[in-house]
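Trainee: just a sequence and a predicted model for now, questions to come.
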Amino acid sequence: MADVSSDPRLRQLDGATVLVTGGGGLVGSRIVAQLAAAGARPLVLDRFDAYPHPVRDRFEVDRHAAEVVLGDVRERATVNWLARRADFVVHAAAYADVAACTRRPDIAFASNVHGTQVLLDAVAGAAVKRLVFVSSASVYGNGLPVGDGPSRFAEDQPLDPISVYANTKVWAEHQVRLLLSGTGTEHAIVRYFSVYGEPQVPKPESHSWMVPWMAMSAHTGRPIRLNGGGRQVRDMVHVEDIARATVLALVTDRMTGRTVNVGTGVATTVRQIGELIAGHYSGAEFITTPMPAGDPRGGCADTRLATDLLGWQPGITLADGISRYVAWLKVTPGAIPDWFTTPPALTPATTSAALAA
């Protein structure tokens, strides 16, 4: 876990109650752990149904949270009750899978739009000092190419969401600004780039979370899947660095009303990420698969504002982060979900084809 104890800004979190919606997920649980290390009392609100397999123990939510509430961010009475107890809020709850949001835009709307509005209503009636909203680099879409190189995304450029998930984040960003500007509750927005790091596990039928998908494929002797040949560019930022930036956004004066990218500023192709993982597994192979709908070409973050406003820089390189993940996976093989190694069910068509072969 990142060392958060030496930053004097975090002293104001000592003894403070911080509500973390979505605190049972990968990023939320790392935020909760760092809040606890800073002396805060994290309250977690989470449904714990984002995965079809257990992750609550894997993410060690109960170990670090002062209190865990099993509930939905759309439950007005529950959210009001928690907001009244909070000094700060991190809103990380979301239907956060791009592919799942594309399949079920109704669920994406209910969680990411309606749920955000319920929380903002609750915060408006409470004494919350600051809310940090977790957004995504997906709001930039494909961005604008810089010469022959990959896109570099700056916070002041036009937003161009190309997926349902990104569209919900754009709406929520605007709503946070509209409803909290000029009130007694400050706000800040953090746009995450591609998050990875132990103990991340994949979700079925998803093209997100590429490091666990690739590493678990190589670990179990399966080919590493490269959607569209792996030409897309990503800015990979370790979950511990992501969490540290988010916690700093809660307490940094210059972040009031501001939006910052949380990324490394380093553009890496999906194929290069796969090759870094393959280097840890002798005989690892690749397979090219179609490009999923809503998958952006990608790019990297302009990180100048994060450095200037937060005094934050990533501390874990991609090579080191992947080495950490692979080492964790090798000593934690039980993290590979059962569905990952279960062959897909045969349909009548595939059964007939198999019999005819």
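Mentor: Now that the structure is in, tell me what you want to look at.

Trainee: could you use CA atoms for every contact and neighbour count after this?
Mentor: OK.

Trainee: so where do the helices sit in the stretch 201-350 of the chain?
Mentor: 210-219, 239-251, 270-278, 304-305, 318-331, 338-341, 348-356 (DSSP state H, counting those that start in this stretch).

Trainee: and the ones you listed: which comes nearest T168?
Mentor: helix 239-251 (19.9 Å; Cα to Cα).

Trainee: output the contacting helices and strands for the closest one.
Mentor: If you count contacts as 3 or more Cα pairs under 8 Å, 6 or more residues apart in numbering; DSSP states H and E, helix 239-251 packs onto helix 26-37, strand 130-136, strand 186-192, strand 194-196.

Trainee: just how off-centre is that helix within its chain?
Mentor: 12 Å (Cα atoms, centre = their mean, to the nearest Å).

Trainee: once you drop chain neighbours, what's closest to R152?
Mentor: C300 (4.9 Å; Cα to Cα, 6 or more residues apart in numbering).

Trainee: what's the burial count for that neighbour?
Mentor: 24 (other Cα atoms under 10 Å).

Trainee: ok, D72 next?
Mentor: Count around D72 with other Cα under 10 Å applied: 18.

Trainee: same question, R254
Mentor: R254 - counted by other Cα under 10 Å - has 12 other residues nearby.

Trainee: what do you get for A127?
Mentor: Neighbour tally, A127, other Cα under 10 Å: 16.

Trainee: residue contacts, D46?
Mentor: 21-25, 68-73, 93 (Cα atoms under 8 Å, 6 or more residues apart in numbering).

Trainee: before we go on, here's another structure to hold up against the first:
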Amino acid sequence: MNTLVTGGAGFIGRWVTKRLLNENDSVTVLDNLSNGTLENIEEFKNNTHFKFIGGDIKDKNKLDEVFKNKFDIIYHLAASINVQDSIDDPETTFFNDTLGTFNILEKARYQMFGKRGRMDGNSWVLDPNEDTYPCKIVFMSTCMVYDVSKDEGISETHPVKPVSPYGGSKIAAENMVLSYYNAYKLPAVVIRPFNTYGSFQKTGGEGGVVAIFINNVLHGRDINIYGSGEQTRDLLYVKDCADFVVESGYSEKVNGQIVNAGTGRDVTINELADIICGSKIKINHVKHIHPQSEIMKLKCDYSKAKKLIGWQPKYTLEQGIEETRKWIEGTKLLR
């Protein structure tokens, strides 16, 4: 299997790359390193099945170069991912997450049907002189598109409510992906992992809450929690997330679908701080920078993923936190 992972040098992307290489797939990573780092993919550099290309999904000339190769599956993870940043700078998020996704869709369409292919009713008429090759797109969306839930888990039919340009850009990109499936018969799936954490996640202010809390505890620094801390998150360990992403690419059963991944357990940020910190450090509640972007309750219903591809999480929250702690302790991030 020949695969492309956009954003493959990022936190989740490097784990998807690792899982694909473990399956003996060939992997090309395209990343502009705005979120990812070369350190994340250092261990793959001598693998003959691995190739890194530095470049941006908004650069059509670079995409022409990348797509000289033919891919069986395109895992599209490249994006601007910070909710708060999207409020301060919506243009960057829109162009990366929506327009960038459109560019990837177009390259996939050209690869599968050619630039001169055309639809005749519900069928394609291809130009025999064009070198076409079938492919599939796995689009990484987010749970941050959902409206707040009550006690029940959020299924894929739960209402969406974009409360930030990040959520709005992802919904727009989702709709484009599904439109290419419906209009062009381009195999595609939209996946919505819930809040993912784990090894290789950044531990600074731009990182995830679990990594930030652990790093602060290890340094004896205070923890700041935005707002009341009663907002809940369904925290998915990154290895479980990577398995879900990869399996969504391998399975035809999810084509044309939106599929969630999470644990079915939500925890308040206050509870999370207690699990990680106990009474070791001081916890402060501070004013939320952009409270309008907050979703107060996120809890996943992953029954669709379990039914269609047999996926379910293997790690408990406590197991994932412990593995993350050991990784942070063993890296130079401990500073």
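Mentor: Alright, I've got the coordinates. Note that the structure is predicted; figures quoted are calculated from it, not measured.

Trainee: let's have the helices and strands packed on helix 239-251 of structure 1 in a markdown table, adding mean neighbour count.
Mentor: Formatted as a markdown table, those follow (neighbours: other Cα atoms under 10 Å):
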| stretch | mean neighbour count |
| --- | --- |
| helix 26-37 | 26 |
| strand 130-136 | 24 |
| strand 186-192 | 24 |
| strand 194-196 | 24 |
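
Trainee: between these, which gets nearest to A172 of structure 1?
Mentor: That would be strand 130-136 among these, by Cα to Cα, at 8.2 Å.

Trainee: which part of structure 2 lines up with that closest one?
Mentor: Under TM-score structural alignment, the match for strand 130-136 of structure 1 in structure 2 covers residues 136-142.

Trainee: hmm, the residue nearest to R152 of structure 1 is touching R234, no?
Mentor: Yes: counting by Cα atoms under 8 Å, R234 is a contact partner of C300 of structure 1 at 6.4 Å.

Trainee: which residues are in contact with each of those two?
Mentor: 193, 267.

Trainee: picking up where we left off before, of the helices and strands packed on helix 239-251 of structure 1, which is nearest A243 of structure 1?
Mentor: helix 26-37 (4.8 Å).

Trainee: quick one, which of the helices of the stretch 201-350 of structure 1 is nearest to G125 of structure 1?
Mentor: helix 239-251 (19.2 Å).

Trainee: just the buried residues from the contacts of D46 of structure 1, in ChimeraX please.
Mentor: Here is the ChimeraX command that selects the buried residues among those (16 or more other Cα atoms under 10 Å):
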select :21,22,23,24,25,68,71,72,73,93
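
Trainee: any chance of the contacts of D46 of structure 1 in JSON lines, with distance to A154 of structure 1 and secondary structure too?
Mentor: JSON lines is the format used below for the contacts of D46 of structure 1 (distance: Cα to Cα, whole Å; DSSP: H, G, I helix; E, B strand; the rest coil):
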{"residue": "T21", "distance to A154 of structure 1": "27", "secondary structure": "strand"}
{"residue": "G22", "distance to A154 of structure 1": "27", "secondary structure": "coil"}
{"residue": "G23", "distance to A154 of structure 1": "28", "secondary structure": "coil"}
{"residue": "G24", "distance to A154 of structure 1": "30", "secondary structure": "coil"}
{"residue": "G25", "distance to A154 of structure 1": "27", "secondary structure": "coil"}
{"residue": "V68", "distance to A154 of structure 1": "36", "secondary structure": "strand"}
{"residue": "V69", "distance to A154 of structure 1": "36", "secondary structure": "strand"}
{"residue": "L70", "distance to A154 of structure 1": "37", "secondary structure": "strand"}
{"residue": "G71", "distance to A154 of structure 1": "35", "secondary structure": "coil"}
{"residue": "D72", "distance to A154 of structure 1": "33", "secondary structure": "coil"}
{"residue": "V73", "distance to A154 of structure 1": "30", "secondary structure": "coil"}
{"residue": "A93", "distance to A154 of structure 1": "24", "secondary structure": "coil"}
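
Trainee: can I get the helices of the stretch 201-350 of structure 1 in CSV including distance to V170 of structure 1 and mean neighbour count?
Mentor: Shown next, in CSV, are the helices of the stretch 201-350 of structure 1 (distance: least, Cα to Cα, whole Å; neighbours: other Cα atoms under 10 Å):
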stretch, distance to V170 of structure 1, mean neighbour count
helix 210-219, 23, 24
helix 239-251, 18, 24
helix 270-278, 25, 20
helix 304-305, 19, 18
helix 318-331, 28, 17
helix 338-341, 32, 12
helix 348-356, 41, 9
